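Asker: Structure, please.
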Amino acid sequence: MLRIISSLMVALFCMSSAQAYDRVTGKHFASRSEVIAQHGMAATSQPLATQVALDILKQGGNAIDAAIAANAMLGLVEPTGNGIGGDLFAMVWDAKGKKLHGLNASGRSPKSLEMSHFKSLGLESIPSYGPLPVSVPGAVDGWFELHKKFGKLPMSEVLAPAIRYARDGFPVSELIAYYMDRSVERLSKYPGFRETYMPNGRTPRKGEIFKNPGLASTYEKIASGGRDAFYKGDIARIIASYMKEQGGFLSYEDLASHTSDWVDPVSTNYRGYDVWELPPNGQGIAALQILNVMELYDVESMGFGSDEYIHTFVEAKKLAFEDRAKYYSDMAFNQTPVDWLISKKYAQQRKQLIDANKAAKRYDAGPYEGDTIYMTTADKDGNMVSLIQSNYRGMGSGMTPHGLGFIMQNRGELFALQEDHFNAYAPGKRPFHTIIPAFITKNGKPWVSFGVMGGGAQPQMHAQIVMNLIDFGMNLQEAGDAPRILHSGSSQPTGEIMEDGGYVSLENGFSAGTRRELIEKGHVLREVSGWFGGYQAIMRDPKTGVYFGASESRKDGHAAGY
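Answerer: As a prediction, the model looks like this:
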């Protein structure tokens, strides 16, 4: 009898403990089910921003209004990754016109800053912080371009929630508090940072109420005065004066002459699905190059998590990133061969370089025949927005113009200082960009709007999400929660060349046997933490119009609908 009771107790214990982590349905690694809703959906990296997006949709706004409102909110609640001192890229599915549009709202380098200045300082690369990496912030102009073409509600209503939260305050989440605290050592020496982000002598702790009255005032001026209030009004004058005080070069004229560009997204067809990215100066086409090579293999039969799959993916990534380092740059300054780089013929040529049993130490770029937030919204009419925005390295350059409530970006760090490089610094030039929104269509209809924030990891993660969905049959949440592969150490658009093959980092979930096989193939494995990106996605059922939302379990991501 005692044995029976003991056995029953063990069984009950096992059952109860299993319920803590085993899923009743779906993949075991998924953190939660997809969010499913009919009238609208938003997925952002911070729950308060998602709620603001839904509020705008419920007020009669469309997906574009909701995206702008959420982005403004994220600039307040997640200043560690974005803000109006940074740039923006977006893709919009226009349900009425049944067309995908692309927007490049990235800014250019100061026109008065010459390459010779960096040379006179003896620099081999552009500094990460201070006045020198600052380029024109394009986000606000991006908002108004999106709103002018597709918006529905007045901009005053769109920005109202972020203004209220900036005035009244909000409780800081754990992850944002952590990253703000980490920024103090690097950025607190710059004027304006302490008064904006350290009102009590330190950055706010988890759960503490943080207010940003300077940003509230800036948003109010933008809401009433339009984009010119930022680029030609008092805000522009304050920015220019501050930058001059700090020994910088960004001027009022640089801000006043800024423009965004509507661009045609580019795509490749992956097993019947069209995967869309924006052309350079961003790195989006690297994901298309990776997918073109992977399509030449039977990925499904390799199996998710196998050493064969991981090895092939890493080698395909290396190939794409060598082209990224050489060719990706501002297309107004170079003839970047986009069509050739994303062609199936080129992928066939590059595939021949991959050894199935050996990791390459390096590849040469092919010959030519060149911290962030991501969010996505969708509305009842079928409009969908894929938007990404960033200050680049963490909170940005540290340049915090007095009283404005935001930090200027440091995207200019990504220019190369080699004069013969495609991405070489030049006045009035857009730097290479890491931030990339993505979109997938099927038979000319919208399927998935998605992105994965995370610097150079983004094209790698884009390709993995696509393969998770299409090759491995995962649902939208599983595709984001699945353990990820990260290869680091490729040649860079700033001029550094990969010589040793770099290293591979694998999230928990890949077997010890797989890791051993990869080492035997010559891969160097290295553990890293927090570098696997931040995913948000919305999928639309083409038959019913129902939306499925998914968000990032690695960060503060939140998907919600109604």
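Asker: only C-alpha atoms for contact and neighbour calcs from this point on.
Answerer: OK.
Asker: Which helix runs longest in this structure?
Answerer: Criterion DSSP state H: the longest helix present in the chain is helix 307-327.
Asker: helices and strands around that one, which ones?
Answerer: With contacts defined as 3 or more C-alpha pairs under 8 Å, 6 or more residues apart in numbering; DSSP states H and E, the packing partners of helix 307-327 are helix 285-294, helix 299-302, strand 485-488, helix 512-520.
Asker: right, so the ones you listed: which one is the most enclosed?
Answerer: Of all the helices and strands packed on helix 307-327, helix 285-294 carries the top mean neighbour count, a mean of 27, counting by mean count of other C-alpha atoms under 10 Å.
Asker: and it, what other elements does it pack with?
Answerer: Against helix 285-294 (3+ C-alpha pairs under 8 Å, 6+ apart) you get strand 266-270, strand 273-277, helix 307-327, helix 344-351, helix 458-470.
Asker: For it, give me every contacting residue.
Answerer: With contacts defined as C-alpha atoms under 8 Å, 6 or more residues apart in numbering, helix 285-294 is touched by 266-268, 270, 275, 277-279, 312-313, 316-317, 319-321, 324, 338, 341-344, 347-348, 350-351, 459-460, 462-463.
Asker: ok, 7 Å please
Answerer: Helix 285-294 is contacted by residues 268, 270, 277, 279, 313, 316-317, 320-321, 324, 341-342, 344, 347, 351, 459-460, 462-463 when judged by C-alpha atoms under 7 Å, 6 or more residues apart in numbering.
Asker: for comparison, sequence B:
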Amino acid sequence: MKHILSFAVGLLLTGSVLAQQTQKPPLHGKNWMAITGKPLAATAGAMTFQKGGNAVDAACAMLAATCTMWDVLSWGGETQALIYNPKTKKVIALNAMGVAPTGATPEFFKSKGYNFPPEYGPLAATTPGTPGGLMHMLANYGTMSLEQVLAPAMDLAAGYPIDAQTANSMERGKEQIKQWPYSKKVFLTHPGEKREAPEAGEIFVQKDLLQTLTKLVEAERAALKKGKSRKDAIMAAYDRFYTGDIAKEFVRGAQEQGGLITLQDLARWKPLEEEPLSVNYKGIDVYKLQQWTQGPVLLQALNILENFDLKKMGYNSAPYIHTLYQAMNLSFADRDFYYGDSRFAPEEPMKGLLSEAYARQRASLIKMDQNNPNIGPGDPYPFEGKTNPYLKLLKERGYEMDTTKRNFAPKHDTRNESSLAEYQERLWLGTTTVEAADKEGWVVSITPSGGWLPATIAGNTGVGMSQRMQSFVLDASLNPFNVVAPGKRPRVTLTPSMALKDGKPFLSFAVQGGDTQDQNLLQFFLNMAEFGMTVQQASEAANFNTNQLWLSLGGTKTDDRKPKPGQILLNDTTPEEVRAQLKKMGYILSFDDRTSGPINAIYFDWTHGSFWGGSSNHGEDYGIGW
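Answerer: Reported below is the predicted structural model:
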């Protein structure tokens, strides 16, 4: 009787969602689509399309605008992108993540009393990746000049009416901002007054940043004047940022405030093109960046979930929520131990982790009547014909790899009860997203981040420094693949997504939100693939979040980051019947009125030859189509 009731509830939930009117209308277009985290930045994308640019040009314009508007990121942060090239019919992965600077070692940070690198300040900074990533994309896949693409951002830097969210972030963070002289100069426009940050609607001017962007344009112009090609001229601007006078001032300002970044660190760093990772879920090829991001978590979860009839369970029924929660926990446990920068030893066992046989083994661990609070990393090595070199380490850490014993309890107290509000804030630490597509077939999905408020600005560049160092570990027992080292990229949460069906673009999607990104993207994808929602319905639909994972951001003590087994965030609209069933399964429930994250996405309607855009109603995200 219980199973029949659960199925009935699931059907009712599914039907109500599919019939529900969305809070935002879906976007429609036949020529192009531009979606990002700020309305003015979406306008920058639309302006670029209207001037004849392609999706890469528009994406770069939106990226530049969001950085200039401090949409939870700055120019000194990091960029990671998936690009569909219609000429080759291939998905390209762009790795424009900065690296740990010279001197960034476990011993250095431990000597300062840290269990993880710090959350804020100059010591949190990797080398800037966004400028190089933007210029690489534009030079290789765009059609416009850097000057054309940066024009909207330069207008914004000259002065734009600041939004309340950004202005209030500056005011909330003003005590930290006052530690850093160059940040204080830029952000606290009313020093000594009760409110020192700008007011909403005030024209916010960034003279130093405008000068930096102007220098990039000047370098491009000078190269073009000498007869250089469009691409080479853009790379002349790149050189000025990473080896020229901009680099010198960035490094001077960073080191003056206690940072580690050197001129050699900037000169050695390069954006990288990589092969994306992918799995096929019921005929849909889903693409993610490599294991220096958390992106493969979604791929692992999809492999596990193919072993269950999710549609029969019903959207957000108790069995559905339970099954996804368990699949995500299994995948995140592997992420937390096995993911890292593939350019540094040891080699991550990605072939095993993404194998269908390994997914079946992991799926067999799911008990359908209760949460398993003691999920730990699995052993993917036999699934690529190898022996796990970390069995001893895993046992020392407290994980028993013999699945017949089912003893995955770590020695540390995973039930540590630090403030749930603080934990939740760290779980959700945000970024922004950029989605663009055009009628020629170019598609771009970007999840840029870093340099969020309160940010340390490097000297007189106007460029806020990244805070991504905090995603490294200092202790190999937590993750031997992600221990900080100079020149290494941290394992980040940033995770744009793309899906192809029958060899053609199907979905391009991304979301902000730290460790919740692939949780929300998994549910968004299933909302469409399993339950037939429109892209706007899927972006607004109620999701849930698991806290049973190690946090990637926030807190410099181990206790700050430990998993919260069984803790689940549900939407306020979750029916009492579902709540009761989940409690019986051992879940600890909390609730919020908005739980899907600010998802932005583009769906490709090949039947009608048009785009559908979805832009979340849970933030300032905005899209424009034509």
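Asker: TM-score for these two?
Answerer: TM-score of the superposed chains, computed with TM-score structural alignment, normalised by the length of the first structure, equals 0.91; 535 aligned residues with a C-alpha RMSD of 2.0 Å.
Asker: tell me, the longest helix of the first structure lands on which residues of the second structure?
Answerer: Aligned using TM-score structural alignment, helix 307-327 of the first structure spans residues 318-338 in the second structure.
Asker: And the matching stretch, how far out from the chain middle?
Answerer: How far stretch 318-338 of the second structure lies from its chain's middle: 18 Å, per C-alpha atoms, centre = their mean, to the nearest Å.
Asker: mean shift of that stretch relative to the first structure?
Answerer: For stretch 318-338 of the second structure, the mean deviation from the first structure after alignment is 0.6 Å (mean C-alpha distance after the TM-score superposition for the first structure).
Asker: okay, and stretch 177-189 of the first structure goes to which residues in the second structure?
Answerer: Going by TM-score structural alignment: stretch 177-189 of the first structure matches residues 167-179.
Asker: Quick one: end-to-end distance for the matching stretch.
Answerer: Across stretch 167-179 of the second structure, the terminal residues are separated by 18 Å (C-alpha to C-alpha, to the nearest Å).
Asker: contacts for it?
Answerer: 183-184, 187, 195-200, 453-454.
Asker: can you pull the contacts of Leu260 of the second structure?
Answerer: Residues near Leu260 of the second structure by C-alpha under 7 Å, 6+ apart: 101-103, 123.
Asker: try Ile234 of the second structure
Answerer: With C-alpha under 7 Å, 6+ apart, Ile234 of the second structure has these contacts: 135, 139, 146, 220.
Asker: In the first structure, what residue corresponds to Lys351 of the second structure?
Answerer: Checking with TM-score structural alignment, Lys351 of the second structure has Asp339 as its match.
Asker: Most neighbours out of the contacts of Ile234 of the second structure, which is it?
Answerer: Highest neighbour count within these, by other C-alpha atoms under 10 Å: Leu146, with 28 neighbours.
Asker: That one -> the first structure?
Answerer: So, by TM-score structural alignment, Leu146 of the second structure is matched to Met155.
Asker: Could you pull out the strands in the stretch 351-500 of the first structure for me?
Answerer: Shown for the stretch 351-500 of the first structure, the strands assigned by DSSP state E, counting those that start in this stretch span residues 372-378, 384-390, 438-442, 445-453, 485-488.
Asker: ditto for the stretch 1-150 of the first structure
Answerer: For the stretch 1-150 of the first structure, strands defined by DSSP E, counting those that start in this stretch occupy the ranges 35-37, 41-44, 87-94, 99-105.
Asker: Please identify which of these is closest to Lys358 of the first structure.
Answerer: strand 87-94 (37.3 Å; C-alpha to C-alpha).
Asker: which outside residues touch that closest one?
Answerer: For strand 87-94 of the first structure, the external contacting residues (C-alpha under 7 Å, 6+ apart) are 99-107, 137-139, 142, 383-391, 436-437.
Asker: In the second structure, what stretch matches it?
Answerer: Using TM-score structural alignment, strand 87-94 of the first structure pairs with 78-85 in the second structure.
Asker: related to what we said a few turns ago, in CSV, list the strands of the stretch 351-500 of the first structure along with distance to Gln46 of the first structure.
Answerer: Shown next, in CSV, are those (distance: least, C-alpha to C-alpha, whole Å):
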stretch, distance to Gln46 of the first structure
strand 372-378, 9
strand 384-390, 14
strand 438-442, 20
strand 445-453, 13
strand 485-488, 24
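Asker: and these, which is most packed in?
Answerer: strand 372-378 (a mean of 33).
Asker: List the residues that contact the residue nearest to the spatial centre of the second structure.
Answerer: For the second structure, Leu494 is the residue whose C-alpha lies nearest the centre (C-alpha atoms, centre = their mean; 2.4 Å). Neighbouring residues of Leu494 of the second structure by C-alpha under 7 Å, 6+ apart: 293-294, 447.
Asker: if we go to the first structure, which of those are intact?
Answerer: Mapping these onto the first structure (both residues aligned by TM-score structural alignment, their matches' C-alpha atoms under 7 Å) leaves 293, 447 still in contact.
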